[in-house]
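S.K.: Task: produce atomic coordinates for the following.
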Amino acid sequence: MPAQKEIVTTATGRYALAVTRFATGFIFLWAFLDKTFGLGFSTPLDRAWINGGTPAQGFLNSPGVTGPLAPWFQGMATPLADWLFMAGMLGIGLAVMLGVGLRISAVAGAVMMLLMYLAEWPFAANAGSTNPLVDYHIVYALALIVVAVLAAGDTWGLGGWWKSLPIVQRFRWLV
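M.R.: This is a model prediction of the structure:
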C-alpha cells in the first residue's frame, strides 16, 4: 500500500483531533456505562439496565419526547430499541475511542444524534433548549464526522493498523 499523505499536517492538529476523538467516543461509552450500571449521573441504580431498566424505552416514553414526531418515536419504545440503543452506544464509543471503523461509527452516531435531536423537538418555544438549531446533539454529530473525515484514528489510535487489514482494504467503507 502506498504511503498515505497526512490529512492534518501539523502534530498539534493531529493531537487536537485525537483528543477530540477520545472525548467524543467517551461521551458514547459513558452513556452506555451509566445506563447499564446506574452510576447515578443520568441513570439511578434502580433504573440501570442490569436491574431491569429500559434505557431507550425510558427516553422514548419520557415527557422530553415532544413535537409532531413524538407518536412515531413512542411507537419505537420496545425491548429491541433498548438493545439497539445500548449496542450503538457501546459500539460507537469503543470504535471512536480506539480509532477504528470511524466512517461507520460517524454515520451511526450522527444518525442516532439526529434522531434524539428530533425526538426532543427543540423548535418549540418551551422546549427547554437554549438554541433550537444547534444543540449538543448536533455538535456531537459534527464532531463524529470531523473525526472520521480527518482520519483522527491514526494518531494515538489503531486507525493505521485497522486500515492495513485485508478486509478493510477490500471494503473501504469499513475505514
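
S.K.: For the rest of this, base every contact and every neighbour count on C-alpha atoms.
M.R.: Noted.

S.K.: how far away is the residue nearest to the spatial centre of the chain from Ala143?
M.R.: For the chain, Gly109 is the residue whose C-alpha lies nearest the centre (CA atoms, centre = their mean; 3.7 Å). Using CA to CA, to the nearest Å, Gly109 is found at 10 Å from Ala143.

S.K.: do the same with Ala70
M.R.: Distance from Ala70 to Ala143, by CA to CA: 26 Å.

S.K.: Run through who's touching stretch 144-155.
M.R.: 7-8, 14-15, 17-18, 20-21, 24, 96, 98-100, 102-103, 105-107, 109-110, 159-160 (CA atoms under 8 Å, 6 or more residues apart in numbering).

S.K.: how far out from the middle of the chain is that stretch?
M.R.: 14 Å (CA atoms, centre = their mean, to the nearest Å).

S.K.: Could you list the buried residues of that stretch?
M.R.: Applying a neighbour-count criterion of 16 or more other CA atoms under 10 Å, one finds 144-148, 151-155 buried in stretch 144-155.

S.K.: To check against the first, give me the structure of this:
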Amino acid sequence: MTTIGRSNVAHLEQVEAPGSMVTKTAAKVLAVLRVATGFVFLWAFLDKTFGFGYATPSAKAWVNGGSPTKGFLSSVEAGPLKGFFHSIAGTHFANWAFMIGMLGIGLALILGIGLRVAAGAGALMMAFMWLAEWPLASGSSNPIVDYHVVYALAAVLFALTYAGQTWGLGKIWAKLPFVQKNRWLI
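M.R.: Okay, here's the model as predicted:
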C-alpha cells in the first residue's frame, strides 16, 4: 500500500468534487466548443451577408439586396407565432436585428467577451428560431430538443463557466473599467 502525501490527497479531493471546479482540460474543451459555436453564428452572418453559396446564393445576399429573414420567416408553416413571423418577414427591423444578433453573438463567443449578453441574446434568438420552425408539428426527428436548444444551452454554459478566459479575451475584458462598473457585461 502506498502513502499519498497530505497535499496530494487534498488536490485529488478538489479535482474529484463534482461541480466545484473546471479542470484545465475541461476549460480547453469549453474554449474549443465556444469558438466553434461562435463560428456557427458568424458563418451564418457572413453567408447571408455575402452569399457564399452555402445556405445563401450570391443573388440573395444581403449586400445584393436580398433579405436575410424573408425566406425563412415567410415559410413558417405552423406554430403559435406563425402570423407574427409572417408579418415581420423581410422587414428592416427583422433583418437588422437578426444580422446584428448573429454577428454580435458570433464575435462575442469567438473572442470570449460579453458572454452573459451573448448567452441571453443567443438563447432568445434560438428560442425564436425554434418557435419559427415549430418542431412539435414539423415532423422533426426530435420535436423538443433540437440544435436550437443545444446552441442556447451551450451559450449559457459558456457564460456560467467563464469560458472566455481560456483562449479568449475574457480576462482582459473583465478588467476594463466599464465592465467592472457593469458586471452584467462579463
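
S.K.: Any idea what the TM-score is?
M.R.: Once superposed, the chains reach a TM-score of 0.91 (TM-score structural alignment, normalised by the length of the first structure), with 166 aligned residues with a CA RMSD of 1.2 Å.

S.K.: ok, for the equivalent of Leu29 of the first structure over in the second structure, nearest residue in space, not its chain neighbours?
M.R.: Superposed on the second structure with TM-score structural alignment, Leu29 of the first structure falls opposite Leu42. Leaving aside its sequence neighbours, Leu42 of the second structure sits nearest to Gly106 (CA to CA, 6 or more residues apart in numbering; 4.5 Å).

S.K.: Now do the same for that neighbour: helix, strand or coil?
M.R.: Three-state call for Gly106 of the second structure (DSSP: H, G, I helix; E, B strand; the rest coil): helix.

S.K.: quick one: what's aligned to Leu133 of the first structure in the second structure?
M.R.: By TM-score structural alignment, Leu133 of the first structure lines up with Ile144.

S.K.: Val107 of the first structure too?
M.R.: By TM-score structural alignment, Val107 of the first structure lines up with Gly120 in the second structure.

S.K.: Would you mark the buried spots in the longest helix seen in the first structure?
M.R.: When the first structure is scanned for its longest helix (criterion: DSSP state H), the result is helix 11-37. For helix 11-37 of the first structure, burial by neighbour count (16+ other CA under 10 Å) applies to 14, 17-37.

S.K.: mean shift of it relative to the second structure?
M.R.: When the second structure is overlaid, helix 11-37 of the first structure sits 0.5 Å from its aligned residues on average, using mean CA distance after the TM-score superposition for the first structure.

S.K.: matching residues in the second structure for the next helix-or-strand element following that helix?
M.R.: Using DSSP states H and E, the helix or strand that follows helix 11-37 of the first structure in sequence is helix 55-60. Per TM-score structural alignment, the counterpart of helix 55-60 of the first structure in the second structure is residues 68-73.

S.K.: now what about that stretch, what contacts it?
M.R.: 48-49, 61-62, 85-86, 88-91, 94-95, 98-99, 132.

S.K.: Pull out the buried residues from those.
M.R.: 48-49, 61-62, 85-86, 88-90, 94-95, 98-99, 132.

S.K.: From those, which land in helices?
M.R.: Members of those lying in helices (criterion: DSSP H): 48-49, 85-86, 88, 94-95, 98-99, 132.

S.K.: Tell me the one of those nearest Val76 of the second structure?
M.R.: Within these, the smallest distance to Val76 of the second structure is 5.9 Å, found for Ala132 (CA to CA).

S.K.: thinking again about what came up before, point out the other helices and strands that the longest helix of the first structure packs with.
M.R.: Judged by 3 or more CA pairs under 8 Å, 6 or more residues apart in numbering; DSSP states H and E, helix 11-37 of the first structure is in contact with helix 79-98, helix 136-149.

S.K.: Dump those helices to TSV, plus distance to Arg172 of the first structure.
M.R.: As requested, these are arranged in TSV below (distance: least, CA to CA, whole Å):
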stretch	distance to Arg172 of the first structure
helix 79-98	16
helix 136-149	13
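
S.K.: winner for burial among these?
M.R.: Mean neighbour count (mean count of other CA atoms under 10 Å) peaks for helix 79-98 among these, with a mean of 20.

S.K.: pretty sure Gly93 of the first structure contacts Gly25?
M.R.: Yes: the criterion here is CA atoms under 8 Å, and Gly93 of the first structure meets it with Gly25 at 4.3 Å.
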